[in-house]
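# Build me a structure from this.
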Amino acid sequence: MSYKKLKRNKDQRKALLKNLTTAFLRDEKIETTEAKAKEVSRLAEKMITLAKKNTLASRRQALSYLTDEDVVTKLFENIGPKFQERQGGYTRVLKKGPRQGDGAPMAILELVE
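Just a heads-up that it's a prediction; the model follows:
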């Protein structure tokens, strides 16, 4: 998969995206920079698509990426069935404005109802 670099090396970027994706699926809403939100959105969409399949193989794939088993359970029992009829577009990125300290563009990433 190709990602934006996010000014990090490969291992740091991978860990950051894993943790942000896990946090997003746990809380169903996070606030982060626009670039990170867009990348996490891509990954979360793929995880939700796996949850919609609801097979043992897809659950194991999700477990290999997400860092918390409880989040995987929530993904497959609550989030996946909620989007069963929807053909993609499970997340929404709302632009929030610049961050106070450094002016980085911020965004809110949330699940579509």
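# okay, CA-based contacts and neighbour counts for the rest of this
Fine.
# Doesn't residue 31 belong to a strand?
Yes - under DSSP: H, G, I helix; E, B strand; the rest coil, residue 31 falls within a strand.
# Would you mind measuring from it to residue 17?
14 Å (Cα to Cα, to the nearest Å).
# So if I had to pick from the two, which one is more boxed in?
residue 17 (21 against 18; other Cα atoms under 10 Å).
# correct me, but that one touches residue 40?
Yes - using Cα atoms under 8 Å, residue 17 is in contact with residue 40, at 6.3 Å.
# burial measure for residue 33, as a count.
Neighbours around residue 33, by other Cα under 10 Å: 19.
# Which residues does the one helix or strand residue 74 maps to contact?
Under the criterion of DSSP states H and E, residue 74 resides in helix 69-74. Residues from elsewhere that reach helix 69-74, judged by Cα atoms under 8 Å, 6 or more residues apart in numbering: 22, 25-26, 59, 62-63, 66.
# Recalculate using a threshold of 10 Å.
Applying Cα atoms under 10 Å, 6 or more residues apart in numbering, the contact partners of helix 69-74 are 21-27, 47, 51, 59-60, 62-66, 75-80.
# Among these, name the ones in helices.
21-27, 47, 51, 59-60, 62-65, 80 (DSSP state H).
# returning to what we had before: joint contacts of residue 17 and residue 40?
In contact with both residue 17 and residue 40: residue 3, using Cα under 10 Å, 6+ apart.
# Second chain to compare with the first, below:
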Amino acid sequence: MKREDVLSGPGIGREFVRRFAGHRPMVKLLMNTGKIRTSQEKAEQVRFVMDRLVTLATADSDAARRQAYKYLNDNRALNRLFNHVAPCCQEVEGHYVRLTPIGGAGTAAPMTMVELPLEEKP
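All right, here's what the predicted structure looks like:
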């Protein structure tokens, strides 16, 4: 493995495959709880993945469900995505996930709260 492979890409000093493999558990946790706390760089990467999944969910077709399930591998998270998150994001164009900086502890990485827009509409 070349050293530039590890250092290329945004931030966290891992190869693309290992960096991308870390997204799925965070995305599943975000789908089940509605918000998670993570570092700023990981939050931006989770936002990228979630924006793509929510865009798929707004289409609300069988093909979109299959593509989302291919990434999530979890029926509970899939149903929450299509039944709760997608209806809240129908009118919004992109940036479906809210990132709120919450600071860091001393010299640690800056932390960010990642939240889904799950407000119920009247």
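# What's the TM-score once they're superposed?
TM-score for the superposed chains, counting by TM-score structural alignment, normalised by the length of structure 1: 0.86, backed by 110 aligned residues with a Cα RMSD of 1.7 Å.
# circling back: spit out the residues that contact residue 31 and residue 17 of structure 1 alike.
With Cα under 10 Å, 6+ apart, residue 31 of structure 1 and residue 17 have common neighbours residue 37.
# Give me the buried stretch members for the helix holding residue 74 of structure 1, please.
Buried residues in helix 69-74 of structure 1, counted by 16 or more other Cα atoms under 10 Å: 71-72.
# That one vs structure 2, mean deviation?
Taken over the aligned residues, the distance from helix 69-74 of structure 1 to structure 2 averages 0.8 Å (mean Cα distance after the TM-score superposition for structure 1).
# Where does that helix end up in structure 2?
Counting by TM-score structural alignment, helix 69-74 of structure 1 lines up with residues 75-80 of structure 2.
# Now do the matching stretch: distance to the chain's middle.
Its chain's C-alpha centre and that of stretch 75-80 of structure 2 lie 14 Å apart, by Cα atoms, centre = their mean, to the nearest Å.
# what does stretch 21-28 of structure 2 give?
Relative to the centre of its chain, stretch 21-28 of structure 2 is centred 8 Å away, using Cα atoms, centre = their mean.
# which non-adjacent residue is nearest residue 46 of structure 2?
Nearest non-adjacent residue to residue 46 of structure 2, counting by Cα to Cα, 6 or more residues apart in numbering: residue 23, 6.2 Å away.
# quick revisit: filter the contacts of helix 69-74 of structure 1 to the buried ones?
By 16+ other Cα under 10 Å, the contacts of helix 69-74 of structure 1 give 21-26, 47, 51, 59, 62-63, 65-66, 75-76, 79-80 as buried.
# ok, residue 88 of structure 2 to residue 10 of structure 2 distance?
30 Å.
# before we move on, back to that, what does the residue nearest to residue 46 of structure 2 align to in structure 1?
Residue 23 of structure 2 maps onto residue 17 in structure 1, by TM-score structural alignment.
# Quick check: the helix or strand where its match lies compared with structure 2, mean distance?
Assigned by DSSP H and E, residue 17 of structure 1 belongs to helix 10-27. Once fitted to structure 2, helix 10-27 of structure 1 is off its aligned match by 1.6 Å on average (mean Cα distance after the TM-score superposition for structure 1).
# Could you verify my assumption that residue 87 of structure 2 touches residue 58?
Yes - counting by Cα atoms under 10 Å, residue 87 of structure 2 touches residue 58, with 7.3 Å between them.
# which residues are in contact with both of the two?
In contact with both residue 87 of structure 2 and residue 58: residue 81, using Cα under 10 Å, 6+ apart.
# From residue 44 of structure 1, how far out is the residue lying closest to residue 67 of structure 1 once chain neighbours are set aside?
Take residue 67 of structure 1 and drop its neighbours on the chain: the residue closest to it by Cα to Cα, 6+ apart is residue 22, 6.4 Å away. For residue 22 of structure 1, the distance to residue 44 of structure 1 (Cα to Cα) stands at 9 Å.
# Thanks again, I'm all set now.
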